[in-house]
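Peer 1: next one to model:
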Amino acid sequence: MSPVEKGKGPEAQQIDTLHYLALGDSYTIGEGVAPRSRWPEQLAARFNETYAGDTALMLPPRIIARTGWTAAQLLSELEQEEGLLTSYDLVSLLIGVNNQYQRKPFEQFEADFQELASRAIALAGGAPSRVAVLSIPDYAYTPFGQQFSSPEDISDEINKYNGYIRSVADSLGLRFFDITPISRLGLQEPALVASDQLHPSSLMYRRWVELIEADIAEMLGWP
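Peer 2: Purely as a prediction, here's the structure:
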């Protein structure tokens, strides 16, 4: 956190500014929705509205994510990224669907995700308790996913990836959030899917935020 001055004059009040770094792929950059509807943007806005009040302000998140990125590509970008802070108050990580979709070797994902988790901890000032890891959504429950010959195989593979992600999070003391069940409502609730028939809509992202916001506030020290 860093203090900023709110107001002017002798009654000016110091408030804490919270820095948030969001790492991922299309699910973090919000493919198919407006920038303000991305889940990291919604999370910051919700935190400021519900928890921060006059004592703190979560700045707009720094997002390092791109549609189509695998874990290896995110790692590569982090090595080249400039202007990163030495310590963020919150770091989120959601990656892996493109490893599954592109049929990359699972063993490579295991190594890359382990390294990403370590990087996330370092970027959170060495505090695992400030790192939030989200599960991979299940795109089998979208109109796009239903075009595959065996959508159930997609779900099985997503479960495999998520099982590993959870195990790494647990072993390192990271907070794991399972948003996959929400993504599996995409066929029975079409409004949860964006107009591209694949990615989450603003509404689905809002449900993710509703699921995790209280725990995120706790991670940041708010009751």
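Peer 1: hey, let's count contacts and neighbours off CA atoms from now on
Peer 2: Noted.
Peer 1: surely residue 94 touches residue 23?
Peer 2: Yes: look at residue 94 against residue 23 with Cα atoms under 8 Å: they come within range, at 6.5 Å.
Peer 1: quick one, what contacts residue 137?
Peer 2: Counting by Cα atoms under 8 Å, 6 or more residues apart in numbering, residue 137 makes contact with 97, 158, 179-181, 183-184.
Peer 1: tell me if it really is in a strand.
Peer 2: No: using DSSP: H, G, I helix; E, B strand; the rest coil, the secondary structure at residue 137 is coil, not a strand.
Peer 1: do you know how far it is from residue 198?
Peer 2: Separation of residue 137 from residue 198 (Cα to Cα, to the nearest Å) stands at 11 Å.
Peer 1: where's the nearest residue to residue 127 once chain neighbours are set aside relative to residue 87, distance?
Peer 2: Excluding the flanking residues, the one nearest residue 127 by Cα to Cα, 6 or more residues apart in numbering is residue 121, at 5.8 Å. The gap separating residue 121 from residue 87 is 9 Å, by Cα to Cα.
Peer 1: sequence B follows; please return its structure for comparison with A:
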Amino acid sequence: MNNGMLTYLALGDSYTIGESVPAEQSFPYQLSSELNKVSYKVSEPTIIARTGWTTDELIGAIRSRAMTQKFDIVTLLIGVNNQYRNYNINTYRTEFVQLLNTALTFANGNAKHVFVLSIPDWGVTPFASGQDANQIGSEIDAYNAINQQEAAKAGVSYVNITPVSRMAKTDASLTAADGLHPSAKMYGQWVQLLKEQVIKNIPN
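Peer 2: I've put the predicted structure just below:
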């Protein structure tokens, strides 16, 4: 805690930086805002994320930052680019576990302060038109089975936002203008699920 404020670190890729929406509409900023509305005091999020990052690229970026700060809230959402690039799924498990351990270190070893989000299904978006949406969906499910298993082993919270992401198949307002990434509205729905877990695990 920093001057009575909860500190927040968000680790991930384009879904964490909120590609194609203003920064304040990304899910980390919306989460901070929503928590502040219910009498938490959360500082502006620290974000280590970039569009296109895979697990190994996120690991490298964290290493290069050499941060020693501890945080009260840490979120981790990573893996869609591993799936998109057809990386070995076993490598994903190894690197995801490494990132989860890193997240726990940033949370000062407190599993109650780490929150893993599932990978959204981009196969339902206009960007995936002409591709095998069922195959994409089943591969995303396989990746999510891994991150859910490892989150459970580590004793951290798991927030399954994949069903919400699939609602974009029939609701165009949930997709950003680029036809691929979530809109602010969808991020807001993720945040409602995430906020419940934060409030449950980090009492005000």
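Peer 1: and the TM-score between these chains?
Peer 2: The TM-score (TM-score structural alignment, normalised by the length of the second structure) is 0.97; 204 aligned residues with a Cα RMSD of 1.0 Å.
Peer 1: closest to residue 76 of the first structure among the contacts of residue 137 of the first structure?
Peer 2: Lowest distance from residue 76 of the first structure to the contacts of residue 137 of the first structure (Cα to Cα) belongs to residue 97, with 16.9 Å.
Peer 1: tell me who's in contact with the aligned partner of that closest one in the second structure.
Peer 2: Per TM-score structural alignment, the equivalent position to residue 97 of the first structure in the second structure is residue 80. Shown in contact with residue 80 of the second structure (Cα under 8 Å, 6+ apart): 54, 119-120, 140.
Peer 1: let's see 7 Å
Peer 2: Residue 80 of the second structure sits next to residue 119 when contact means Cα atoms under 7 Å, 6 or more residues apart in numbering.
Peer 1: sorry, back to before: now the buried members of the contacts of residue 137 of the first structure.
Peer 2: By neighbour count, with 16 or more other Cα atoms under 10 Å, the contacts of residue 137 of the first structure hold 97, 158, 179-180, 183-184 as buried.
Peer 1: tell me the one of the residues you listed nearest residue 40 of the first structure?
Peer 2: The shortest approach to residue 40 of the first structure among those belongs to residue 179, at 13.8 Å (Cα to Cα).
Peer 1: show me where the second structure has its helices.
Peer 2: For the second structure, the helices defined by DSSP state H occupy 14-17, 27-37, 55-65, 80-84, 89-106, 133-154, 162-166, 184-201.
Peer 1: and those helices as CSV, adding distance to residue 5 of the second structure?
Peer 2: Below are the helices of the second structure laid out as CSV (distance: least, Cα to Cα, whole Å):
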stretch, distance to residue 5 of the second structure
helix 14-17, 21
helix 27-37, 10
helix 55-65, 23
helix 80-84, 32
helix 89-106, 16
helix 133-154, 26
helix 162-166, 30
helix 184-201, 15
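Peer 1: and the ones you listed, which is most packed in?
Peer 2: Of those, the one with the most neighbours on average (mean count of other Cα atoms under 10 Å) is helix 14-17, at a mean of 23.
Peer 1: which part of the first structure matches that one?
Peer 2: Counting by TM-score structural alignment, helix 14-17 of the second structure pairs with residues 26-29 of the first structure.
Peer 1: give me the mean distance between the matching stretch and the second structure.
Peer 2: Superposing on the second structure and averaging over aligned pairs (mean Cα distance after the TM-score superposition for the first structure), stretch 26-29 of the first structure comes out at 0.3 Å.
Peer 1: run through who's touching that stretch.
Peer 2: By Cα under 7 Å, 6+ apart, the residues outside stretch 26-29 of the first structure that reach it are 38-40, 65-68.
Peer 1: the second structure: which residue goes with residue 113 of the first structure?
Peer 2: By TM-score structural alignment, residue 113 of the first structure lines up with residue 96.
Peer 1: just residue 146 of the first structure next, same as before
Peer 2: That one, residue 146 of the first structure, aligns with residue 129 by TM-score structural alignment.
Peer 1: could you count how many residues lie near its match?
Peer 2: By other Cα atoms under 10 Å, the residues close to residue 129 of the second structure number 11.
Peer 1: so what's it up against?
Peer 2: Residue 129 of the second structure neighbours (Cα under 7 Å, 6+ apart): none.
Peer 1: next: residue 166 of the first structure.
Peer 2: Listed by Cα under 7 Å, 6+ apart, the contact set of residue 166 of the first structure reads residue 176.
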